[in-house]
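Q: sequence unknown, structure follows:
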């Protein structure tokens, strides 16, 4: 693999430039691998831009971040990488700024929450490539049998969970705070309680009063009342929760668009609503994004910028989003998808995107803080758990890591 990816530069004496791109695979089989998308896009770009070739390597999500990290470490950075995180490379001075690459029109077209999440110290290095939001999924058959309507507040969610438990539902509400994706479930609940990972100026605020109140409520009113199933939330992972929902064993859980396909394949009928807040719909839901970045090493700023302007055209963003049931990252593609698919199931996720809040991915400390959350957040909701203390410990480490940036 290293031999394939290494060595970027011009091709012989022709004066041509070959851009090396490493991208993540969004497909779940060879039949719908992202490689097919990139091959089509690269050929169309090369036809319009003689003198610039694009060499694309597509790797699974299990490997792509690690492979790019190894390439950079060896001094063989690709020109472009479409992976999960950018902040470490930006902090090391290895990336071009977005405004060094993109036309003004392209940069201005990014959805505001996603563009801001791509900034380090107010300069954008990470270009959002794919995005998603979360909704509350509920099993419509279980709800109908219990004569329930979708919850809009925490108290309604608890009442629904109690009714489902009384009818023998194995997991009334799935609360995956296990290490796989605990930061996501954590942020969704923090936002629904009026808190979040950061304060208004972007500093970590993990142990805020709102967050402590949120996890105290979860401990006492959901987990403590036996409404989250037989397995401790700190040991339940998202994949396990999704699989249980797809078997019809879960009444409610927070999910992303992938769960629609999983549940439909298994014949589980479901509905989706915005995640309930403490007293109604929260002001923001959680959003996530994957990132595109351009490395300085090979000096192909102009060529990389030209290719990225092509990548982020409305047509190409829409094609990728529609292919993989993910949300577009540009306003032009968002408007087009909203017009075309606003009344579909994916349209429900789309509506949440403009007010979504993302992880603080612009902080180089976030990877360390995220790992700490994965390891410890489940302790807040155990029988003798102390949310204020656990959140305080996570905050203390986060603040120290942030100060070291």
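A: Here it is on my side, so go on. Nothing here was measured: the structure is a model prediction, and the numbers come from that model.
Q: Please count neighbours and contacts with C-alpha atoms only from this point.
A: Fine.
Q: The host helix or strand of residue 128 - contacts with which helices or strands?
A: The secondary structure element spanning residue 128 is strand 127-133 (assigned by DSSP states H and E). Strand 127-133 makes packing contacts with helix 112-117, strand 287-294, helix 345-352 when contacts are defined by 3 or more CA pairs under 8 Å, 6 or more residues apart in numbering; DSSP states H and E.
Q: now with 6 Å?
A: Strand 127-133 sits against strand 287-294, with contacts defined as 3 or more CA pairs under 6 Å, 6 or more residues apart in numbering; DSSP states H and E.
Q: returning to that earlier point: state the next helix or strand along the chain beyond the strand holding residue 128.
A: Along the chain past strand 127-133, the next helix or strand (assigned with DSSP H and E) turns out to be strand 135-139.
Q: Give me the residues contacting that following strand.
A: Counting by CA atoms under 6 Å, 6 or more residues apart in numbering, strand 135-139 makes contact with 251, 252, 253, 254, 255, 270, 271, 272, 273, 274, 275, all of which sit outside it.
Q: need those in TSV with secondary structure and distance to residue 75, can you?
A: Converted to TSV, the contacts of strand 135-139 look like this (DSSP: H, G, I helix; E, B strand; the rest coil; distance: CA to CA, whole Å):
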residue	secondary structure	distance to residue 75
251	strand	50
252	strand	47
253	strand	44
254	strand	41
255	strand	39
270	strand	49
271	strand	49
272	strand	47
273	strand	47
274	coil	45
275	coil	45
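Q: Greatest separation within those: which pair is it?
A: Greatest spatial distance in those: 251 and 274, 15.4 Å, computed using CA to CA.
Q: between those two, which one's more packed in?
A: For residue 251 against residue 274, the residue with the higher neighbour count under other CA atoms under 10 Å is residue 251, and the figures read 26 against 23.
Q: That one and residue 240, how far apart?
A: 14 Å (CA to CA, to the nearest Å).
Q: ok, now how distant is the residue nearest the centre of the chain from residue 187?
A: Most central residue of the chain, judged by C-alpha distance to the mean C-alpha position with CA atoms, centre = their mean, is residue 288 at 2.6 Å. According to CA to CA, residue 288 stands 11 Å off from residue 187.
Q: Put this next to the first one:
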């Protein structure tokens, strides 16, 4: 059930890029004049002190020292606002030169973006982790350049497990249910936190789909939301986890960040999480462990990967200068600085190798080891934003007391097919 996988050697990637660049060579500015580039970026920090604005300010200062004719203005917005901000700028005819956002397919389909091989030097373009490079493709051309990446693992509270007499973390769905029952008997508020609230339902949904052998799409990109595997997965959640009260709260009302906060407060036994949760849990003194996502009869065949995207708009015509800046953005030092600061995975092969070789990042190694085989949202489909919104609105109800997993999945499938056929 590969969704967005690529098994393409870096040499092949470099050859393709070289052929493209030979036809559209990137060079210096034709007029040699000063250019000011505008970048809109998302904020990965959770306080003003660690706002992404600080990262960009330092990077831009270093870049401008080396390139005095190119100025870069960076505006940082919260993840809640950044996609809409860029959408409004584009609609008003004032597209930024670059935008670091959550999706790219709509802009690529409208012909508004430069492709990666029109911008980046051959070594930089070939250095992207292959699975991430393919996840950034629209109609087999890469327009989305991965910027931040993460994978998912199951987190568990070691203290709560010990108090409940649980010796080992769960390996199967049956283990999850049995362990959650023991945690509940010990008075744990949320034995298994299942955040299917509106914040990030599409992520938790995909993790469970993959865990059950399904996904949002098949290997050729066709939506398979109501597949037998997915129906079976959510029927199990409803009957074996939510029904017996092992989630401790209504999943439809639990948001991802609230679940993370509860884990950091010591009120959650288990949940699916990404690397950011490690720092949050450690700050509150939680002794935790992580394992690969369990499946029906053993570990899941795949985990979810998430990438955010750097895009470059054609409107202002600054291709050469944007390419020079992005080459700088993606050098190993800058990639590592960003990944280290925000607990994310490097999006380049060189960065990944550097992280694996550094014991400072030992806790990220298990997440990084999953990246090459991770499966991603179908972000290359222009219908995905609408499908994601539909999942957020409906999926939580599927596992409730009066839920109907097959019916909800069928409704979402029908909406997805309609959007796909309309070319949305």
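A: Nice, I can see it. Remember, it's a predicted structure, so these values are computed and weren't measured experimentally.
Q: TM-score, when you put one on top of the other?
A: In this superposition the chains share a TM-score of 0.94, using TM-score structural alignment, normalised by the length of structure 1; 393 aligned residues with a CA RMSD of 1.6 Å.
Q: rewinding a little: pick out whichever of the contacts of strand 135-139 of structure 1 sits closest to residue 324 of structure 1.
A: Taking CA to CA as the measure, residue 324 of structure 1 lies nearest residue 255 of the contacts of strand 135-139 of structure 1, at 16.0 Å.
Q: Structure 2: which residue goes with that closest one?
A: Alignment of residue 255 of structure 1 against structure 2 is given by TM-score structural alignment, with residue 273 as its counterpart.
Q: That match reaches residue 151, doesn't it?
A: No. Look at residue 273 of structure 2 against residue 151 with CA atoms under 6 Å: they stay out of range, at 8.5 Å.
Q: Comparing those two, which residue is more hemmed in?
A: More crowded of residue 273 of structure 2 and residue 151, by other CA under 10 Å: residue 151, with 26 against 22.
Q: what about the equivalent of that one over in structure 1, distance to residue 327 of structure 1?
A: Superposed on structure 1 with TM-score structural alignment, residue 151 of structure 2 falls opposite residue 133. Relative to residue 327 of structure 1, residue 133 of structure 1 is positioned 8 Å away (criterion: CA to CA).
Q: now the top helix by length along structure 1: which residue numbers in structure 2?
A: Within structure 1, and with DSSP state H defining each element, the longest helix by residue count is helix 387-403. Correspondence between helix 387-403 of structure 1 and structure 2 is established over residues 405-421, with TM-score structural alignment as the criterion.
Q: average distance between the matching stretch and structure 1?
A: Relative to structure 1, and after both are superposed, stretch 405-421 of structure 2 has an average distance of 0.9 Å to its aligned residues, where the measure is mean CA distance after the TM-score superposition for structure 1.
Q: Which positions in that stretch come out as buried?
A: Under the neighbour-count criterion of 16 or more other CA atoms under 10 Å, stretch 405-421 of structure 2 has 405-406, 408-413, 415-417, 419-420 buried.
Q: Also stretch 224-237 of structure 1?
A: Buried residues in stretch 224-237 of structure 1, defined by neighbour count with 16+ other CA under 10 Å: 226, 227, 228, 229, 232, 233, 234, 236, 237.
Q: my guess is the second one is in a helix, correct?
A: No. Counting by DSSP: H, G, I helix; E, B strand; the rest coil, residue 227 of structure 1 is not part of a helix but coil.
Q: Identify the residue of structure 2 aligned to it.
A: Aligned counterpart of residue 227 of structure 1 in structure 2: residue 246 (TM-score structural alignment).
Q: State the distance from its match to residue 193 of structure 2.
A: Taking CA to CA as the measure, residue 246 of structure 2 falls 8 Å from residue 193 of structure 2.
Q: And residue 223 of structure 2, by the same measure?
A: From residue 223 of structure 2 to residue 193 of structure 2 the distance is 27 Å (CA to CA).
Q: same check, this time on residue 234 of structure 2
A: On the measure of CA to CA, residue 234 of structure 2 and residue 193 of structure 2 end up 15 Å apart.
Q: can you check residue 292 of structure 2 too?
A: Relative to residue 193 of structure 2, and taking CA to CA, residue 292 of structure 2 is found at 16 Å.
Q: In structure 1, which residue range corresponds to stretch 117-135 of structure 2?
A: Residues 99-117 of structure 1 are where stretch 117-135 of structure 2 lands, counting by TM-score structural alignment.
Q: And the strands in the stretch 1-150 of structure 2, which stretches?
A: Listed in chain order, the strands of the stretch 1-150 of structure 2 (DSSP state E, counting those that start in this stretch) span residues 35-42, 70-77, 98-101, 137-138, 141-142, 145-151.
Q: could the ones you listed be laid out in a markdown table, adding distance to residue 359 of structure 2?
A: What follows is those, written out as a markdown table (distance: least, CA to CA, whole Å):
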| stretch | distance to residue 359 of structure 2 |
| --- | --- |
| strand 35-42 | 28 |
| strand 70-77 | 31 |
| strand 98-101 | 29 |
| strand 137-138 | 33 |
| strand 141-142 | 33 |
| strand 145-151 | 19 |
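Q: Which one of those lies nearest to residue 239 of structure 2?
A: Across the strands of the stretch 1-150 of structure 2 (criterion: CA to CA), the nearest stretch is strand 145-151, sitting at 27.4 Å.
Q: With structure 1 overlaid, report how far the closest one is off on average.
A: Aligned to structure 1 and superposed, strand 145-151 of structure 2 gives a mean residue distance of 0.6 Å (mean CA distance after the TM-score superposition for structure 1).
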